[in-house]
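Trainee: build the 3D model from these lines:
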Amino acid sequence: MPAATGGKVRQIFTAALRGILVMAAITAFTDLRAVAQSFPSQPIKLVVPAAPGGSTDILARSMAQLIQQQTGVSVVVDNRAGAGGTIGVGAVVHAPPDGHTLLVTVPDGITVLPHLRKDIPYRAAQDLMPIGLMAETSWLFAVNAGSPFKTMKDLIAAAAAKPGSIRYSSPGIGTSAHLVTERLRLQSNTDMLHVPYKGAGPATMAVVMGEVDMIATSPISLKAFLDGGKIRGLAITGGRRSAVLPDIPTMEESGFAGFVASAWFGVFAPAGLSADRAEQVDRIVSAAVRHPDFQKQILAMGLDPRLMNRTEFAAYVAADSTRWREVVEKSKVSLSD
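Mentor: A predicted model of the protein is given here:
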């Protein structure tokens, strides 16, 4: 075959292939109405175990809009705040396992509080089916801008030299922010004083005002204080540096080997969902999460996009639960403290 003819054939083939790929990408989002012939057959409810306006609520509302576009059915967000998220989780646990009620949540009511409380009316590992991971965020260890501590090693050296002298705030006993700092205390073999507050806002202001020495919280929630020179970031707990705060080192870069921890945002369904229905729900949720508008929303919130399928997310949640169980057992944290 002449070279010119071969080149023309390749051009035609490449153009055809590009067209096929574009059509496949469009179909992945817009052609899910075929699924809607059997599911969903009624409005979908996304239960958020937190008050309106927070990160989980914002993600759920963005997802609701995209799922509604996909399927043509109404999607509502039902905020069920209270009891550390366990009220909202419980509402989904007891919902019919038909895929029309889903949970959009962070770890607390799934992998943290079940190790701290005996009165939770569900068993997350048995009563919920993981559907998919949407995003993650690291914790940022930070101190007041006037603090003498420039690095995590400085702070830990002070804690080791004078046990109990370092005070750290959290949104409350048993929260993820509390336990991630307990993990730091255990790994560094130091004694630090926990000062719980009623919510993330007061806990953050305690560091800004110099009432405590340190806090662990999401990087995006501290960015304004960092930019304003009120707070100094020491290290983040992610496996890589934050895109929001690229100049702050990770814990591993700071000399704390293996110290990687993330808060996550995921979707669950009631256990008992059939394999076929679970696959349908997975397809719909995944298409929404992969949509460019949803990805932009995640990045705008300072979160790290990360998508996992049902099998991967189930293993991820199980490992996360094991990590927090070990921290709770070793630190002897109790909600009656």
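Trainee: only C-alpha atoms from now on, for both contacts and neighbour counts.
Mentor: Fine.
Trainee: how many neighbours does Ala300 have?
Mentor: 12 (other C-alpha atoms under 10 Å).
Trainee: list the residues that contact it.
Mentor: By C-alpha atoms under 8 Å, 6 or more residues apart in numbering, the contact set of Ala300 is empty.
Trainee: Three-state assignment for Arg232, please.
Mentor: strand (DSSP: H, G, I helix; E, B strand; the rest coil).
Trainee: this one next, for a side-by-side:
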Amino acid sequence: MSCIRRGWQARARVAARGLAAVALALFSTTAAQAQPSGASGFPARPVRIIPYGPGGSPIDLLARAYAEQLRQAWGQPVVVDPKPGASGILAADAVAKAPPDGYTLLITLQTTHINNPILHDKLPYDAARDFQPLSQLAIGSGPVLVAAASAPYSNLAELAAYAKKHPSLTYGTWGTGTIAHLFGELLRHEAIPGLIHVPYKTESIAHQDMEAGRLDLAWANPGTARNMSQAGKMKVLGVPGRQRAPILAAVPTFLEQGFKGFELEGWIGAYAPAGIPPAVRDRLVASLQAATRTDDVRTRIVDIGFQPVANRPDEFTANARADYARFKQLVDAAGVTLKN
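Mentor: The predicted structure is shown next:
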């Protein structure tokens, strides 16, 4: 009996160990399924996106479209926290100084990482050192030159002829050092010497002054220009870039009208603070790329005059380096100098 009992007890211990192993495997599988995807479990709490531009601006609205797609993908709140003004310096600096954990992101125009480093000898952030490039989300023609619907000129040649008889025309932008400012100064340098730059905090305020007759010209996002021209509130005089903007296909480019140097394209990019963990970086890049493929985000990008890209960090970095040299040429040609 003792041998039988010992054999039974041994078999019972083996069976118990087997059941325990099965239970542990089932628990581990369930726990793994409960964890957010990504090696680091990111994100485990709300994520903040800081866009370059005020609330209601094209970049702010695009950031909100991304935020909604990321919220759905991650199951975590994604808060949009605009920091307008100072040509994007405030927004970029806030992200540069955020903890490098991936919970604070920047969606911005090239102004913060190309224009500002070229034009300012002192910045509170280092564009190359303080950021992790994530993705170049979209590329576009850049801002277009607009006038009030009642203006006595409808193209660049008519504007140049008018300016000879009416010097000291004013043009509005959404900030000193922006691509709109550079294009305006290039136009002043090459064709209309009397142009006077009037910087505003937002694009919309400049347009309001132009419609009210307090400003002669302004620069506008292509999407805004299309909507305002269709509403009969402004006319588009010219489009920069190498080719016509798809949403303004009837408007000739500067080059088509005989004005060279405006072929540079603008872009929208996403950054995180430098030093984020590689697993978090990869999760952010994949999520941004997936969001860009959604109908909502793609429609939003096209509506503001850009084309979706959503490339990899290495491609983004290479493009930005090439653009730095192109923008430097534009700054030199436009004769723009700034002092801090």
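Trainee: matching Arg242 of the second structure against the first structure, which residue comes up?
Mentor: Applying TM-score structural alignment, one finds that Arg242 of the second structure aligns to Gly239 in the first structure.
Trainee: so that match, which state does it fall into?
Mentor: Reducing the assignment at Gly239 of the first structure to three states with three-state DSSP gives coil.
Trainee: any idea how far Arg240 of the first structure is from the residue nearest to it when sequence neighbours are not counted?
Mentor: Spatial nearest neighbour of Gly239 of the first structure, excluding adjacent residues (C-alpha to C-alpha, 6 or more residues apart in numbering): Val260 at 5.6 Å. Val260 of the first structure sits 9 Å away from Arg240 of the first structure when distances are taken as C-alpha to C-alpha, to the nearest Å.
Trainee: ok, now Lys150 of the first structure?
Mentor: Applying C-alpha to C-alpha, the value for Lys150 of the first structure to Arg240 of the first structure is 20 Å.
Trainee: pretty sure Asn144 of the first structure is touching Val207, no?
Mentor: Yes - the criterion here is C-alpha atoms under 8 Å, and Asn144 of the first structure meets it with Val207 at 5.5 Å.
Trainee: the two: who's more crowded?
Mentor: Asn144 (26 against 23).
Trainee: trace that one over to the second structure, please.
Mentor: Using TM-score structural alignment, Asn144 of the first structure pairs with Ala148 in the second structure.
Trainee: contact partners for that match?
Mentor: If a contact means C-alpha under 8 Å, 6+ apart, then Ala148 of the second structure has 210-211, 213, 216-217, 233-235 as its contacts.
Trainee: tell me which of these persist in the first structure.
Mentor: The subset of the contacts of Ala148 of the second structure whose aligned counterparts are also in contact in the first structure, taking both residues aligned by TM-score structural alignment, their matches' C-alpha atoms under 8 Å, comprises 210-211, 213, 216-217, 233-235.
Trainee: buried among those residues? Make that a PyMOL selection.
Mentor: In PyMOL, a selection of the buried entries from these looks like this (16 or more other C-alpha atoms under 10 Å):
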select buried, resi 210+211+216+217+233+234+235
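Trainee: quick check, nearest of the kept ones among the contacts of Ala148 of the second structure to Thr176 of the second structure?
Mentor: Nearest to Thr176 of the second structure, judged by C-alpha to C-alpha, of these is Leu217 at 15.7 Å.
Trainee: surely the closest one meets Gly172?
Mentor: Yes - at 6.3 Å, Leu217 of the second structure and Gly172 qualify as touching, with contact defined as C-alpha under 8 Å.
Trainee: so the equivalent of Gly90 of the first structure over in the second structure: helix, strand or coil?
Mentor: The equivalent of Gly90 of the first structure in the second structure is Asp93 (alignment by TM-score structural alignment). Using three-state DSSP, the secondary structure recorded for Asp93 of the second structure is helix.
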